[in-house]
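S.K.: here is the input, now give the coordinates:
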Amino acid sequence: MDTLPELFDKVSLTTYDPDSSYHVKITHINNPHSFYARPTAYTTYLPSLEAKGEPINAEEVQLKDMVVFKSKTLNKSLRGSIFNIDNKYFDIFTPDYGFLEKKVPVTDIFKPKILGVVPPLAVHCRLANCKPITAKWEDKAIESMKFFVGEERALLCVVEKNPQILTVVLKNSCPDDISLMLAYCGHSVLGYVENQVSRLTSPPCQKLYYTYRELKLNDHIRVRMQSGKLPNDFYVAVREDYEQYLDQQYNYTYFCKKFCKLEVIDRLQVHKPVSVRMDVTYKYERGIIKEIISNSKVRVLLVDLGTTIETHVASLKVLSDRFLHYPAAAIHCCLDKNQLNETKLLTCVHPGNEFFITILEVGDNIEKPHVVKITPI
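M.R.: All right, here's what the predicted structure looks like:
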């Protein structure tokens, strides 16, 4: 109770300045342009605000009165403001959650224990850089937003504010912010709605290249054979990078199934990072376009396996920049010329085998392979 006076000063729309950010709980979603978020820092005040006082008589209740009521929606007592009165039933808006509870009987309404004007804890928001495909939000877009938001804590980044609503970017453990996730799934369009002003005039720039393990001259590392043939063109992987690739495979495939096909939102470009659906396993692999064969066929290097495949463009999808930040597992190598005559070595190195390599000349892992010496274990 003693901490509530400080809440009176803290909670106000005017505190949500542009470029500020807050960890929040998303409490209610109408659609991507109308949802409510409550800073997690305010959670500690809820028990006091939701404490029930004395029962209330129907004759005492007036529009906009603040009460505490039993909510069937959340199965708990909530603070609410009387929105509509219909005989002895009441529609009540919840300022700490953002939804309207209808037909609450007077027997479920109580006076609040905390008297005085406590500002709403939930703030009304809309997603920036996001607009519906049709004239209004379709049900599948709303359901997708609820799925991506989930129950976890999110980071709310304020882009613009006005007295009625905040325009925000919303981020959580999804590979990209919620606006981009909806666009990847084809449920929204990246852009702005009428009367919405933002300094972001285009979608955030994506990282358009893979991260590779940094190798230096004379590095001596243990690797596994990924693919290719000795001596001139083969790929290896450091065990830690390969294990990380395996750990990421499930999440990667899960999110790729929800992304747009590449040809829907972008043109084919050589050296462009892409996601590739494998016809046999139905899993997705990270790749880079090596050659455009035709309008429907491309040759793609799988950067974690080192193999190059020919595939239809319908098998390609957008690659989220989240999946560009862990290193490509496959390291492009060629054998030092002094080992070319070691026939036994050339025949015993097969995919899956482990051995040591020593870097004799550093390559770029794209066009120029690393020149290495192999040492059997």
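S.K.: please count neighbours and contacts with C-alpha atoms only from this point.
M.R.: Noted.
S.K.: quick one: the longest helix belonging to the chain to chain centroid distance?
M.R.: The longest helix of the chain (DSSP state H) is helix 239-256. From the chain centre to the centre of helix 239-256 is a distance of 16 Å (CA atoms, centre = their mean, to the nearest Å).
S.K.: identify each buried residue in it, please.
M.R.: 241-242, 245, 252-253, 255-256 (16 or more other CA atoms under 10 Å).
S.K.: who does it touch, helix- and strand-wise?
M.R.: For helix 239-256, the packing partners by 3 or more CA pairs under 8 Å, 6 or more residues apart in numbering; DSSP states H and E come out as strand 220-229, strand 284-292.
S.K.: which is the next helix or strand following the last one?
M.R.: Put plainly, it is strand 284-292. strand 297-302 (DSSP states H and E).
S.K.: packing partners of that following strand?
M.R.: In terms of contacts (3+ CA pairs under 8 Å, 6+ apart), strand 297-302 is packed against strand 284-292, strand 308-312.
S.K.: okay, the angle between the last one and strand 284-292?
M.R.: Right, the one you point to is strand 308-312. 90 degrees (axes from the mean of the first three to the mean of the last three CA atoms, to 10 degrees).
S.K.: list the buried residues in strand 308-312.
M.R.: Of the residues in strand 308-312, those buried (16+ other CA under 10 Å) are 308, 311.
S.K.: please apply the same query to stretch 154-172.
M.R.: Neighbour-count burial for stretch 154-172 flags 154-161, 165-172 (criterion: 16+ other CA under 10 Å).
S.K.: hmm, who's touching it?
M.R.: Stretch 154-172 has contacts (CA atoms under 8 Å, 6 or more residues apart in numbering) with 13, 16-26, 123-128, 149, 152-153, 177-179, 196-199.
S.K.: ends of it, how far apart?
M.R.: End-to-end distance of stretch 154-172 (CA to CA, to the nearest Å): 5 Å.
S.K.: helices and strands around the strand or helix carrying residue 274, which ones?
M.R.: Following DSSP H and E, one finds residue 274 within strand 273-277. Applying 3+ CA pairs under 8 Å, 6+ apart, one finds that strand 273-277 contacts strand 284-292, strand 316-317.
S.K.: and the angle from that strand to strand 297-302?
M.R.: 100 degrees.
S.K.: strand 273-277: how far from the chain's middle?
M.R.: Between the centre of strand 273-277 and the centre of its chain there are 18 Å (CA atoms, centre = their mean).
S.K.: I have a second one here; can you model it like the first so I can compare?
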Amino acid sequence: MEEIERMVAELSIDSFEVESMHWVEVTHIIDPFTFYIRLNKYKSFIQILESMEPTTKCTCLNLHDLVIFNMGHSCGARKYIRGRISSILTGDDFMECEIFAIDYGFSEKLIPIEYIWECSQDLAKTPPLAYDCQLANCYPIRSEFFSLDTVNAFRYYASIEPIKMKVLGKKPHKLLVDLIISIPESIATLLAIGGYSMLGYYYDPIAWSPIVGQKRMFFNFKKLTVDEIIHVKYLSGDSTREFHVAEVSDFKKHLNEVDFISFYARREFSLSPVHLIEGTLVCVKIDDKNIYERAFIKKVTKPKESAIVQLVDWGRDEEFPVGKMKYMSSQCLRTPVLSIYCKVEESQACDSGLEDMLFIGNEFNITMKKLGHEFECPNTVAISHRVDLDEARALCEVNYE
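M.R.: Below you'll find the model as predicted:
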């Protein structure tokens, strides 16, 4: 017992070194933002405690008292663990408590007083062995909360084999950690690959180290309304069923914004090959112009090596090696996506002359007939204000030279 006391007395959240590695057991999971671990080296102590018969019954209980209780009382088993009383329910002939299990991280409700004992002084001196943790790089998909499927997947990955924990940062009462099993990917990456969560890329501002997690980021899109007429410039696409344009005034502003995006992208870390996952927001380097463009990973062509990305401000798909990708800075998201995803309404779809208008740089007007959704569904538009094609091409050649 003295050896155990000496070991745990040296261990608090402050004593965990950033970048240190530990073999752990995940003892209780609420979700990836809140779960509890216990170091494997205290397993023998826990086994002894669970089978140790307590002797002194409690006659008077108060909130926050440290006690021993039988967690297996409801099924006739004997499993004794330490806990702190969080609430007391009393009646004429009964007293029941809710107790937080300090070596496990969960709460047990409605524990009758006859199954509660005093905690000895020796055990009371032993600090709690369960530590509150947050899984780094792991964030809900388009919500503030994790789904039940995500929580269940996390529980599965955390239970199938021994886990090594890497401490990546610290908050006042919580460790920011990475959980690693035998396969190369971390549990956070496995959850993202399975579509249960999204990866983040930078540490929370109050964490102590420089790279792990920030809440999931999304592109902003231009607000459009039905019957709105917009003067646009053609960007990409090869048919009236699917093409991208940009409002001319926005296009001129974006030429200056590219320098801003490139400035912040150069300051970010290169994308880790394990984060080459479909849906990830990235900035990609355009070598011939020495700039960075905003994009998202559309399809991984070679795992951990290359992927097709959509250049969101142009609507084009191009393949890039992971070495040309940087993590997306929140500073790069201050302006909406430049391109507007469109298709021509059915009444104009048979007009073969429209196909001749769809070349890079050509300008015309569109009228919004039906709103789409981001890059998933095109906006239905009517094209008007056709310009002389030869004149338009000549003008474009001047602008693009």
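S.K.: need the winner for burial among the helices and strands packed on strand 273-277 of structure 1.
M.R.: strand 316-317 (a mean of 27; mean count of other CA atoms under 10 Å).
S.K.: re earlier: out of the helices and strands packed on helix 239-256 of structure 1, nearest to residue 45 of structure 1?
M.R.: Of all those, strand 284-292 sits nearest to residue 45 of structure 1, with 45.3 Å by CA to CA.
S.K.: got the angle between the closest one and helix 239-256?
M.R.: 90 degrees.
S.K.: residue 123 of structure 1: what's it in contact with?
M.R.: By CA under 8 Å, 6+ apart, residue 123 of structure 1 lies in contact with 13, 36-38, 98, 165-166.
S.K.: please redo it, this time with the cut-off set to 6 Å
M.R.: By CA atoms under 6 Å, 6 or more residues apart in numbering, residue 123 of structure 1 lies in contact with 36-37.
S.K.: against residue 39 of structure 2, how distant is the alignment partner in structure 2 of it?
M.R.: Under the alignment defined by TM-score structural alignment, residue 123 of structure 1 corresponds to residue 131 in structure 2. Between residue 131 of structure 2 and residue 39 of structure 2 the distance, using CA to CA, works out to 9 Å.
S.K.: re the thing from before, quick one: closest of the helices and strands packed on strand 273-277 of structure 1 to residue 189 of structure 1.
M.R.: Of all these, it is strand 316-317 that lies closest to residue 189 of structure 1, at 16.8 Å by CA to CA.
S.K.: what range does that closest one cover in structure 2?
M.R.: The alignment places strand 316-317 of structure 1 over no residues of structure 2 (TM-score structural alignment).
S.K.: which helices and strands sit right next to that strand?
M.R.: strand 273-277 (3 or more CA pairs under 6 Å, 6 or more residues apart in numbering; DSSP states H and E).
S.K.: burial count for the residue mapped onto residue 148 of structure 1 from structure 2?
M.R.: Taking TM-score structural alignment, residue 148 of structure 1 has residue 157 as its aligned residue in structure 2. Residues lying near residue 157 of structure 2 (other CA atoms under 10 Å) number 18.
S.K.: how about the strand holding residue 274 of structure 1: buried residues?
M.R.: Buried-residue list, strand 273-277 of structure 1, by 16+ other CA under 10 Å: 273-277.
S.K.: check stretch 139-155 of structure 2 too.
M.R.: By 16+ other CA under 10 Å, the buried positions in stretch 139-155 of structure 2 come out as 139-141, 146, 150-151, 153-155.
S.K.: okay if I get those as a markdown table plus secondary structure?
M.R.: Listed next are the buried residues of stretch 139-155 of structure 2 as a markdown table, based on DSSP: H, G, I helix; E, B strand; the rest coil:
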| residue | secondary structure |
| --- | --- |
| 139 | strand |
| 140 | coil |
| 141 | coil |
| 146 | coil |
| 150 | helix |
| 151 | helix |
| 153 | helix |
| 154 | helix |
| 155 | helix |
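S.K.: out of these, who's nearest residue 57 of structure 2?
M.R.: Residue 57 of structure 2 lies nearest to residue 155 out of the buried residues of stretch 139-155 of structure 2, by CA to CA, at 35.6 Å.
S.K.: isn't residue 66 of structure 1 right up against residue 78?
M.R.: No. Using CA atoms under 6 Å as the test, residue 66 of structure 1 is too far from residue 78 to be in contact (10.5 Å).
S.K.: what about the helices in structure 1?
M.R.: Taking DSSP H as the test, the helices found in structure 1 are 4-10, 46-49, 139-149, 178-184, 239-256, 262-265, 343-348.
S.K.: need the contact partners of the first one.
M.R.: Helix 4-10 of structure 1 is contacted from outside by residue 118, using CA under 6 Å, 6+ apart.
S.K.: and that helix, how far from structure 2 on average?
M.R.: When structure 2 is overlaid, helix 4-10 of structure 1 sits 2.6 Å from its aligned residues on average, using mean CA distance after the TM-score superposition for structure 1.
S.K.: centre of the chain to that helix, how far?
M.R.: Distance of helix 4-10 of structure 1 from its chain centroid, counting by CA atoms, centre = their mean, is 33 Å.
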